[in-house]
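> The following comprises the amino acid sequence and a computationally predicted model.
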Amino acid sequence: MEYQAKYITDDIKLSCYQDQFFKSDILFEHHMLIWFISGETKIVRPEATYFFKKGDIFLIPRNQLATIINYPKDGLPHQTVVMHLTTERLRKFYDQLLIKPVTGYIPSIKHYSNHPLLESCLSSLIPYFNMNNIPKDIAHLKITEAVTILRTIDPEIDHVLANFEEPGKIDLADYMEKNFMFNMPLEKFSYLTGRSLTTFKRDFKKIFEITPQRWLTKKRLDLAHYQFAEKKKKPIDVCYEVGFENLSHFSYAFKKQFGYAPTDLLSA
């Protein structure tokens, strides 16, 4: 994978992937506002699978697990402008406002297709990526502009951006049933369910009567079997969507679990 990035500041970058595709299971520390210049992205979340292309603008909320798959398209690389809306900046922005976010609000990916105000804001950053002397306050000004536009066009965005709470202790079984397909370290799962790693492992064993890793592998393979049998998806797509990182390892694990290869199931 050939990856290149140009930065205006740590919070604003021009991201470019040149190769066939890039895949990662990600937990973003900060909200990410992304504008597509070229290429395509598939984002797998528990509630839906999202597809984004040239001209699209979307926001990925922080502390949400997602599988990101980036593709070049039409001979052009996968290229995006990415703006990190950090908690520190957002706190300063909302300190001046009397906003009370709705408690228990579960954020999903926000899609702002070809919106002229946001596109104007983000496209205006392009010249700065080729400058050596960046104006001192440009990141603050552009992020403030972007957040102001988001608040103008999306009445629910304050429930996302003004919520600074960290994950609290939640129903472990329900969370894992919805998020098992994301290939994350157990430390991340424990953090997102409001537990220490030791407590997470103890609670997990009590609920499922099996170790987390064995349970995760079985759940991912069961989902893969369903995707082949009912959806007729390709092995390369299913492999990455259910939480595996390597196609050969996935095929080996699938055959070990079910006694036949994915291609055998598809041909049948």
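Sure thing, it's come through. Since the structure is predicted, the reported quantities are computational estimates derived from the model, not experimental observations.
> contacts and neighbour counts: CA atoms only from here.
Will do.
> Just checking, which helix or strand succeeds the helix or strand encompassing Tyr7 along the chain?
Secondary structure assigned from DSSP states H and E places Tyr7 in strand 3-9. Using DSSP H and E, the next helix or strand after strand 3-9 towards the C-terminus is strand 12-17.
> Identify the residues contacting whichever helix or strand comes after that following strand?
Next along the chain after strand 12-17, taking DSSP H and E as the criterion, comes strand 22-27. Contacts with strand 22-27, where a contact means Cα atoms under 8 Å, 6 or more residues apart in numbering, come from 1, 62-71, 182-184, 240, 243.
> cool, and stretch 229-240?
Under the contact criterion Cα under 8 Å, 6+ apart, stretch 229-240 has outside partners 23, 224, 227-228, 245-247, 250, 262-263, 265-266.
> mind running it again at 10 Å?
23-25, 44, 67-69, 181-183, 220-221, 223-228, 241, 244-251, 254, 261-263, 265-268 (Cα atoms under 10 Å, 6 or more residues apart in numbering).
> Below is structure B, check it against A:
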Amino acid sequence: MSANKQAKQISYSCYHTRTKEGEQFVAEHVFSYQLAGTLTMNDGEREYVFRENEFRFSRRNTLMKFTKQPPAGGDYKNISVFLDQETLRRFGEAYGYSAEKAAAGPPFITLQPHALLKSYMDSLQPYDQFLQAGNEVLLSLKVQEAIAILLQTNPQLKDILFDLSEPGKIDLEGFMNSNFHFNVPLDRFAYLTGRSLSTFKRDFERTFSTPPGKWLQQKRLQEAYYRIKEKGAAPSDVYLDVGFEDLSHFSFAFKKMYGAAPSKI
């Protein structure tokens, strides 16, 4: 494994006295510790709030929106360990672990405090040392240590960690109606519904009688119109929530569809 890829396996986040919002596709399992501030995540169905000194486990292949809120007069700080599929496969083969059943459950799990979890995260705080050339073996061992500690303290995670299968083909209509507001590429939607991109586009037009790009924009604008007109939301508070990247693009598309700028509705 290259040093560049290994450096990405441990991530330290620090934001200075400002709130950061956005969205993310969680591609790999993540073991995290909230050092300071509050992280709020929403998977489209419910909201999850993680506060200072809390541990969490995020499942792979999850779409989520987030808000990172620093504490009063301080910095937002978080440290995360990414548990990639190749490392988990090698770990399972070496120590005899495999998934015995499909593990249902929420995409984000609060882990109960434990001395092993805390001592492990404390050992990662000289973060810069892990990024220095020559520390690739140490970094790899720290990720394996994270897997071992999670299995020791939360054995119920075994069937999640070692389920190395790809997403299976699921109901397209239900998934898209629940997740249209996530601003991700079509190939990501295709992957999450268990399809190739070409099959996704073909199934989509068969289901919705319109191309996915056009449907997504119309659906997002309809949701924005409802929130602005019926709920009194401000356009600047809506455009990111419904899946647009910037306010100017949102305003242009909105006016083209409804004949008036969102601020005039």
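Nice, I can see it. For clarity, every value in this text was computed on a predicted model and none was experimentally measured.
> Now the TM-score, please.
With the length set by TM-score structural alignment, normalised by the length of structure 2, the two chains reach a TM-score of 0.81; 260 aligned residues with a Cα RMSD of 3.2 Å.
> Contact partners for Ile228 of structure 2?
By Cα under 10 Å, 6+ apart, the residues touching Ile228 of structure 2 are 222, 234-235, 237-238, 262-265.
> cool, Gln18 of structure 1 as well?
Gln18 of structure 1 touches 1-4, 39, 70-72, 75-79, counting by Cα under 10 Å, 6+ apart.
> Next, work out how far apart Arg206 of structure 2 and Ser198 of structure 2 are.
Distance, Arg206 of structure 2 to Ser198 of structure 2, by Cα to Cα, to the nearest Å: 12 Å.
> Over to Val30 of structure 2?
30 Å.
> Neighbour count for these two, which is higher?
The neighbour comparison of Val30 of structure 2 against Ser198 (other Cα atoms under 10 Å) goes to Val30, with 19 against 11.
> What residue in structure 1 is paired with that one?
By TM-score structural alignment, Val30 of structure 2 lines up with Met32 in structure 1.
> so its match sits in a strand?
Yes. Checked against DSSP: H, G, I helix; E, B strand; the rest coil, Met32 of structure 1 lies within a strand.
> Gln64 is in contact with that one, correct?
No. Contact criterion Cα atoms under 10 Å: Met32 of structure 1 and Gln64 do not qualify, at 11.0 Å.
> what do these two both touch?
Common contacts of Met32 of structure 1 and Gln64, defined by Cα under 10 Å, 6+ apart, comprise Ile109.
> name the element Tyr97 of structure 2 belongs to?
Secondary structure (DSSP H and E) places Tyr97 of structure 2 outside all helices and strands.
> got the contact list for the residue lying closest to it once chain neighbours are set aside?
Once flanking residues are discounted, Tyr97 of structure 2 sits nearest to Phe162: 7.0 Å by Cα to Cα, 6 or more residues apart in numbering. Phe162 of structure 2 makes contacts with 85, 88-89, 91-92, 97-102, as judged by Cα under 10 Å, 6+ apart.
> can we see that at 8 Å?
Phe162 of structure 2 touches 88-89, 92, 97-99, counting by Cα under 8 Å, 6+ apart.
> which of those show up in structure 1 as well?
With both residues aligned by TM-score structural alignment, their matches' Cα atoms under 8 Å, the contacts of the contacts of Phe162 of structure 2 that structure 1 also has are 88-89, 92, 98-99.
> Out of these, which sit inside strands?
Among those, no residue falls in strands (DSSP state E).
> In helices, which of those appear?
When DSSP state H defines the helices, the subset of the kept ones among the contacts of Phe162 of structure 2 inside them is 88-89, 92.
> the strands in the stretch 51-200 of structure 2, which residues?
Ranges of strands in the stretch 51-200 of structure 2, per DSSP state E, counting those that start in this stretch, are 55-58, 62-69, 75-83, 108-111.
> Show me what the longest one is packed up against.
So that's strand 75-83 of structure 2. Under the contact definition 3 or more Cα pairs under 8 Å, 6 or more residues apart in numbering; DSSP states H and E, strand 75-83 of structure 2 sits against strand 10-16, strand 29-36, helix 136-153.
> The strands of the stretch 51-200 of structure 2: which one's closest to Arg202 of structure 2?
With respect to Arg202 of structure 2, and counting by Cα to Cα, the nearest of the strands of the stretch 51-200 of structure 2 is strand 62-69 at 22.8 Å.
> how far apart are the closest one and its match in structure 1?
In the superposition with structure 1, the average deviation recorded for strand 62-69 of structure 2 is 2.5 Å (mean Cα distance after the TM-score superposition for structure 1).
> now the angle from that strand to strand 20-26?
Interaxial angle, strand 62-69 of structure 2 versus strand 20-26 (axes from the mean of the first three to the mean of the last three Cα atoms, to 10 degrees): 160 degrees.
> Need the contact partners of strand 62-69 of structure 2.
18-27, 37-44, 76, 107, 182.
> same thing with stretch 177-187 of structure 1?
For stretch 177-187 of structure 1, using Cα under 8 Å, 6+ apart, the contacting residues are 25-26, 46, 65-67, 196-197, 216, 219-220, 241-244.
> who wins for neighbours among these?
Going by other Cα under 10 Å, Glu241 tops the contacts of stretch 177-187 of structure 1 with 28 neighbours.
> Enumerate every residue touching it.
With contacts defined as Cα under 8 Å, 6+ apart, Glu241 of structure 1 is in contact with 44, 67, 181.
> With that, I have no additional questions.
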